[in-house]
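Novice: Next come a sequence and a model predicted from it.
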Amino acid sequence: MSGFVSISRRVSCNSVVIALLTVSTVIIIWGAGPSPDTGEGSLRATGYASRQQRLDAIIVLAGGQTRDGGVPLWVARRLDRAVELQRSQGEPFPPIVASGGGSGAAPPVLTSEKFIIHESTSCASYLHKKWNVDFSSLMKEWSSYDTEGNAFFTLVQFAKPLGWRHIAIVTSEFHMPRAKALFEWIYGLQGAGHFPERISADSSKRGAINQGYVLEYHSVSDDGINEAALKNRIESEKRMLEKVMNDAARIKTMEEFHHHFYFEKKYYSTAKQDLFGKMVNNTGLY
């Protein structure tokens, strides 16, 4: 009888242990999930998304200068927006790249010693003096003389060697359709980014994302710009955009683009270098 009681006690004890372990396991599993009362899971997810979407850099497109080497109204707006984006990211701040060397349709602004003040230099000076943007988070690109050059040189001088993926592009409303088309085309060329062998025959799937770049576009207002000049510039932008789309349809790789850029483009081709400085932009807008 005592043996039976002993066995019964052992069975009862084991049952209690198993029951407690089962309950503990349920509690642990339930406790590992987000609390519906605190919303902790949602906060974690939001934080993760924010980290994933953090900008690697901000590229602001230059667009002309004043006679004293300053920046015109529309460029100042672009730069102000770039600072707003940079500060929205928190520290460490992503770098701002001011992109622009000058224009083949307007003479350069010179220092008193006759040295060129590049458009990107004017932009960098504005950002540092007005907004106290630290030089450690401010860079400039001065090889470009048009928007196609902005896209190409920021890609090969900054984005690709530095491994940037998530980049903001800032320019004016009148300029944005063509700027966006150029950046999507050039950053999406086969060999341009993180997936050098990838190329899609489906035109709907082409673009910067195909090479691992996530580009976001921020346009600033055209308010205050001379109405007639703005109207003329918008018409000019439409014509140039059509040419961009035609070029993008036939040029798919970095090798093909390199040939196009240095042998067909009027600003960069040695065969066409005599045209440099003889082209006129009557609107003054870039």
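Specialist: Looks like it came in fine. Residues are numbered from 1 along each chain as shown.
Novice: rest of the way, CA atoms for contacts and neighbours
Specialist: Will do.
Novice: Tell me where the chain has strands.
Specialist: For the chain, the strands defined by DSSP state E cover 57-61, 96-99, 109-110, 116-117, 138-141, 166-172, 214-220.
Novice: and stretch 69-89, which residues are buried?
Specialist: 69-83, 85-86, 89 (16 or more other CA atoms under 10 Å).
Novice: and the gap between the spatially most central residue of the chain and Arg198?
Specialist: In the chain, the C-alpha nearest the mean C-alpha coordinate belongs to Ile167, at 2.2 Å (CA atoms, centre = their mean). In this structure, Ile167 lies at 20 Å from Arg198, with CA to CA, to the nearest Å as the measure.
Novice: got it, and Met254?
Specialist: Shown here: Met254 relative to Arg198, a distance of 12 Å by CA to CA.
Novice: Between these two, which has more neighbouring residues?
Specialist: When Met254 and Arg198 are compared for neighbours, Met254 comes out ahead with 19 against 15, by other CA atoms under 10 Å.
Novice: Quick check: the more buried one vs Tyr262, distance?
Specialist: The gap separating Met254 from Tyr262 is 12 Å, by CA to CA.
Novice: What is the burial count for the closest residue to Cys123 other than its chain neighbours?
Specialist: Counting by CA to CA, 6 or more residues apart in numbering, the nearest residue to Cys123 once its immediate chain neighbours are dropped is Ala98, at 6.3 Å. When neighbours are counted by other CA under 10 Å, Ala98 registers 28.
Novice: Hmm, Ser143 and Ala98 touching each other?
Specialist: No: taking CA atoms under 8 Å as the definition, Ala98 is not a contact partner of Ser143, at 11.3 Å.
Novice: Which stretches in the stretch 1-150 of the chain count as helices?
Specialist: Along the stretch 1-150 of the chain, the stretches classed as helices by DSSP state H, counting those that start in this stretch are 2-32, 40-52, 73-88, 119-131, 147-154.
Novice: residue contacts, Leu138?
Specialist: For Leu138, the residues meeting the contact criterion (CA atoms under 8 Å, 6 or more residues apart in numbering) are Pro95, Ile96, Val97, Ala98, Ala124.
Novice: tell me the contacts of the fourth one?
Specialist: This means Ala98. Counting by CA under 8 Å, 6+ apart, Ala98 makes contact with Ile59, Val60, Leu61, Ala62, Ser120, Thr121, Cys123, Ala124, Leu138, Met139, Lys140, Glu141.
Novice: State the number of residues packed around the fifth one.
Specialist: In other words, Ser120. By the other CA under 10 Å criterion, the neighbourhood of Ser120 contains 28 residues.
Novice: With the last one instead?
Specialist: Residues lying near Glu141 (other CA under 10 Å) number 23.
Novice: and stretch 58-71, how far out from the chain's middle?
Specialist: Its chain's C-alpha centre lies 19 Å from the corresponding centre of stretch 58-71 when counted by CA atoms, centre = their mean, to the nearest Å.
Novice: Got another one to weigh against that:
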Amino acid sequence: MLLGGGLLPDGGLPEWVVRRLEGCLHLYQQQAQRSLAAVAATAISNGAAALSLTDGNGSGAGLPTASTQLPGGFTQLTTPGAPPIVLLGAGTPHKPPVIDAGGYVLHESTAYADWLLQRGVPAGDLLKEAQSYDTVGNAYFSLLQHAVPAGWRRIAVVTSEFHMPRTAATFDVVYALAGTQLHGDPSWFHLDYRPVSDEGLFPADVLEARAAKEAAAVAAWQRNTAGMAGLADLHRWLYATHLCYSVARQHEFGRHQEDLDPKLAATY
């Protein structure tokens, strides 16, 4: 899973988002190559010819692809053995949305999917989530839209180093609540956190300002979730009190952009 990190005003991708995408692409290719190598080894042991990682109808990422017929006459193209990449995020309350050439909102996850498609990842290996506007939403909607219905247990989570402590604190709680409620085991889900480097992204004072904000957010999250026993508690809190999802607070959404420290604004 890749956490959203914003868009440039023209719909382009900030450097920290590109680094996250590159990290996801590397993991995707690595896992696919391992799976294909295992298949090839099994085939050879059974007397078959070796498989080539770049044979046949390649994905453009140096990997073969396979097609599957879906109901309704649709054909899905995927890379055998590759894990799906889940792209998280609709936008942010800290900046207005980007509007595309057709006059529609360009969600972060859609822009990220385009970047990966251009680098040869088949559409069938990409999944979007376009309801979240912050890290809590990233965790909550990734769980309920993808992890639970798909039956996943092992999930890699990719984001920037400056964002990883908050990400881990948030995802750990959300997925533990789900594991407890659905399976009686808070450790049911195995989350593998993969930070990508912040080196050279921001001046030191900007990175320090963002780190302070992240630490404050972690502390607030821990206070808010301390007494939660299951997803019902999280659902109640999220939709009753959270700026991004509560009807009672929807008039506040985006209203405090001018109050955001310019140093912090540079990181969204």
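Specialist: Perfect, I can see it now. Since the structure is predicted, the reported quantities are computational estimates derived from the model, not experimental observations.
Novice: just to revisit the earlier point, could the helices of the stretch 1-150 of the first structure go into TSV alongside distance to Tyr217 of the first structure?
Specialist: Compiled in TSV, the helices of the stretch 1-150 of the first structure are given as follows (distance: least, CA to CA, whole Å):
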stretch	distance to Tyr217 of the first structure
helix 2-32	39
helix 40-52	18
helix 73-88	11
helix 119-131	19
helix 147-154	13
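Novice: check contacts around the residue nearest to Gly5 of the second structure when sequence neighbours are not counted.
Specialist: Residue nearest to Gly5 of the second structure in three dimensions, not counting chain neighbours: Val17, with 5.7 Å by CA to CA, 6+ apart. Val17 of the second structure is in contact with Gly4, Gly5, Gly6, counting by CA under 8 Å, 6+ apart.
Novice: so where in the first structure does stretch 124-144 of the second structure end up aligned?
Specialist: Under TM-score structural alignment, the match for stretch 124-144 of the second structure in the first structure covers residues 136-156.
Novice: To which residue of the first structure is Gly254 of the second structure aligned?
Specialist: Under the alignment by TM-score structural alignment, Gly254 of the second structure pairs with Gly277 in the first structure.
Novice: Counting neighbours, what do you get for its match?
Specialist: 14.
Novice: That one touches Gly102, doesn't it?
Specialist: No: the pair Gly277 of the first structure / Gly102 is not scored as a contact, 10.7 Å apart, by CA under 8 Å.
Novice: Superpose on the second structure and give me the mean offset of stretch 73-81 of the first structure.
Specialist: Mean deviation of stretch 73-81 of the first structure relative to the second structure after superposition (mean CA distance after the TM-score superposition for the first structure): 0.5 Å.
Novice: residue in the second structure matching Lys114 of the first structure?
Specialist: Counting by TM-score structural alignment, Lys114 of the first structure corresponds to Gly103 in the second structure.
Novice: got it, and Ala124 of the first structure?
Specialist: Per TM-score structural alignment, the equivalent position to Ala124 of the first structure in the second structure is Ala113.
Novice: how much space between that match and Leu126 of the second structure?
Specialist: The span separating Ala113 of the second structure from Leu126 of the second structure equals 7 Å under the rule CA to CA.
Novice: what do you get for Thr75 of the second structure?
Specialist: The spacing between Thr75 of the second structure and Leu126 of the second structure, counted by CA to CA, is 14 Å.
Novice: Tell me which residues of stretch 87-102 of the second structure come out buried.
Specialist: Those would be Leu87, Leu88, Gly89, Ala90, Gly91, Thr92, Pro93, His94, Lys95, Pro97, Val98, for stretch 87-102 of the second structure by 16+ other CA under 10 Å.
Novice: for stretch 243-258 of the second structure, that is, sorry about that
Specialist: Of the residues in stretch 243-258 of the second structure, those scored as buried under the neighbour-count criterion (16+ other CA under 10 Å) are Leu243, Cys244, Tyr245, Ser246, Gly254.
Novice: contact partners of that stretch?
Specialist: Defining contact as CA under 8 Å, 6+ apart, one finds that stretch 243-258 of the second structure is touched by Pro93, His94, Lys95, Pro96, Tyr133, Asp134, Leu238, Tyr239, Ala240, Thr241, His242.
Novice: The second one contacts Tyr268, correct?
Specialist: Yes: if you go by CA under 8 Å, His94 of the second structure and Tyr268 touch, sitting 7.4 Å apart.
Novice: Okay, helices next: where are they in the stretch 151-268 of the second structure?
Specialist: With DSSP H, counting those that start in this stretch, the ranges of helices along the stretch 151-268 of the second structure come out as 164-183, 204-225, 231-241, 262-265.
Novice: isn't Thr154 of the first structure right up against Met139?
Specialist: No: with the criterion set as CA under 8 Å, Thr154 of the first structure and Met139 do not qualify as a contacting pair; they are 10.6 Å apart.
Novice: Leaving out sequence neighbours, find the closest residue to the counterpart of the residue nearest to the centre of the first structure in the second structure.
Specialist: Counting by TM-score structural alignment, Ile167 of the first structure corresponds to Ile155 in the second structure. If the residues on either side of it in the chain are set aside, Ile155 of the second structure comes closest to Leu191, at 5.0 Å by CA to CA, 6+ apart.
Novice: Relative to Thr171 of the first structure, which of the helices of the stretch 1-150 of the first structure is closest?
Specialist: helix 73-88 (5.5 Å; CA to CA).
Novice: So which bit of the second structure is that closest one matched to?
Specialist: With the alignment judged by TM-score structural alignment, the segment of the second structure matched to helix 73-88 of the first structure spans residues 15-30.
Novice: same check, this time on stretch 18-29 of the first structure
Specialist: Under TM-score structural alignment, there's no match for stretch 18-29 of the first structure.
Novice: Buried residues, that stretch. List them.
Specialist: For stretch 18-29 of the first structure, the neighbour count (16+ other CA under 10 Å) marks no residue as buried.
Novice: cool, stretch 279-286 of the first structure as well?
Specialist: Applying a neighbour-count criterion of 16+ other CA under 10 Å, the buried positions in stretch 279-286 of the first structure are Leu285, Tyr286.
Novice: how much space between Gln65 of the first structure and Arg9 of the first structure?
Specialist: For Gln65 of the first structure relative to Arg9 of the first structure (CA to CA), the value is 93 Å.
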